[in-house]
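S.K.: Sharing a model that was predicted from the sequence below.
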Amino acid sequence: MKFLPGLVACLCCVVACASDWTAFRGGAGDGHSAAKNLPSEWSQEKNIAWKIELPGAANGSPIIAGDRVLLTSATDKGTTRTLHCFSAADGSEQWKADVTYDREMPTHKTNLYGGTTPASDGKVVVVWHGSAGLY
């Protein structure tokens, strides 16, 4: 799926301008940012700071915590879920944490297994991996 790398790349053009976006729909949960002068258009090359290719598909929202971008992905029909952490400055991988679940988790046919959005208070990151639990 090509959607997520594009989404991550688009988000990254905002990273330099935006404050922390620590959960789904932002820290206030309302989908609004106080950041000013954000790009209003982008393409595969325009207004993109960096891009990364994830090992699996996902449709959760990336978050920004300090100088880090965090997001999830899933592989192996959802039995392996990963929380990824990248440098907001250059997209370099800082760390990743894999969780293995011993069976395929049921999901709606239009939903991806990596549909979780992490949350952070700037010190701790949590992510819900469905039946595999909270990490």
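M.R.: All right, it came through fine.

S.K.: From now on I want contacts and neighbour counts done on CA atoms only, so please keep to that.
M.R.: Will do.

S.K.: where's Val15 relative to Leu4, distance?
M.R.: Counting by Cα to Cα, to the nearest Å, the gap from Val15 to Leu4 is 16 Å.

S.K.: Report the contact partners of the nearest residue to Val69 once chain neighbours are set aside.
M.R.: Excluding the flanking residues, the one nearest Val69 by Cα to Cα, 6 or more residues apart in numbering is Phe86, at 5.1 Å. When contacts are counted by Cα atoms under 8 Å, 6 or more residues apart in numbering, Phe86 is found next to 68-70, 92-95.

S.K.: Surely Leu71 is in contact with Arg81?
M.R.: No: because the distance of 10.7 Å does not satisfy Cα atoms under 8 Å, Leu71 is recorded as not touching Arg81.

S.K.: try this one next to it:
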Amino acid sequence: MEEARAKKQENKEGDSKRKRANSLKNIVGGDILATDFFRRQTKLLVLIMVFIIFYVHNRYASQQQQIEIDRLKKELTDIKYDALTRSSELMEKSRQSRIEEYISTQESDLQTSTNPPYEIENDN
């Protein structure tokens, strides 16, 4: 009696191992896609795949835009520093002492005025 029970138990364990192996074989072989459940849910699975593709594309596009934004920010910073440098150079070259020095080296007849500037009023 106990031997019969042991054989039944072994048969049950063997069947469950075969089912697992069979189901793994079905999954790997693609036979699972032919089951009734997957045939009924085809539209849902296609919709899920479309959403996954859209999600991946959207993430890729946003990463590309972020890279472009970072590049443009760096370029803007460089341009700002360049503009600041040019502005300070212009201020340096347009100082009165620099202009007087330049004129004196050019052997020009121009001289700095000794009289202060005055404003002409209009009596209209």
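M.R.: Ah, there it is. Keep in mind that what you see is a predicted model, and the values were worked out from it rather than measured.

S.K.: Just give the TM-score of the two.
M.R.: The TM-score (TM-score structural alignment, normalised by the length of the second structure) is 0.17; 38 aligned residues with a Cα RMSD of 4.7 Å.

S.K.: Quick one: which of the contacts of Phe86 of the first structure is the most crowded by neighbours?
M.R.: Neighbour counts for these were taken using other Cα atoms under 10 Å; the highest belongs to Leu70, with 27 neighbours.

S.K.: Against Arg81 of the first structure, how distant is it?
M.R.: If you go by Cα to Cα, the gap between Leu70 of the first structure and Arg81 of the first structure works out to 13 Å.

S.K.: likewise Trp95 of the first structure?
M.R.: 14 Å.

S.K.: Among the contacts of Phe86 of the first structure, name the ones in helices.
M.R.: Assignment to helices by DSSP state H places none of the contacts of Phe86 of the first structure there.

S.K.: Lys93 of the second structure: how many residues sit nearby?
M.R.: Burial of Lys93 of the second structure is recorded as 13 neighbouring residues (other Cα under 10 Å).

S.K.: Chain neighbours aside, what residue packs nearest to it?
M.R.: By the measure of Cα to Cα, 6+ apart, the closest residue to Lys93 of the second structure outside its immediate chain neighbours is Ile99, 7.3 Å from it.

S.K.: residue contacts, Ile79 of the second structure?
M.R.: Contacts of Ile79 of the second structure (Cα under 8 Å, 6+ apart): none.

S.K.: again, 10 Å this time
M.R.: With contact taken as Cα atoms under 10 Å, 6 or more residues apart in numbering, Ile79 of the second structure is in contact with 73, 85.

S.K.: Helix or strand for it, just tell me which one.
M.R.: For Ile79 of the second structure, the element it lies in under DSSP states H and E is helix 42-93.

S.K.: Report the spatially closest residue to Arg98 of the second structure, excluding sequence-adjacent ones.
M.R.: Spatial nearest neighbour of Arg98 of the second structure, excluding adjacent residues (Cα to Cα, 6+ apart): Glu92 at 7.6 Å.

S.K.: Please name the residues that touch that neighbour.
M.R.: Under the criterion of Cα under 10 Å, 6+ apart, the contact partners of Glu92 of the second structure comprise 86, 98-99.

S.K.: quick check, nearest of these to Ile67 of the second structure?
M.R.: Using Cα to Cα, the shortest approach to Ile67 of the second structure within the contacts of Glu92 of the second structure belongs to Arg86, at 28.9 Å.

S.K.: Run a quick neighbour tally on that closest one.
M.R.: Applying other Cα under 10 Å, we find 12 other residues in the vicinity of Arg86 of the second structure.

S.K.: residue contacts, it?
M.R.: Going by Cα under 10 Å, 6+ apart, Arg86 of the second structure touches 80, 92.
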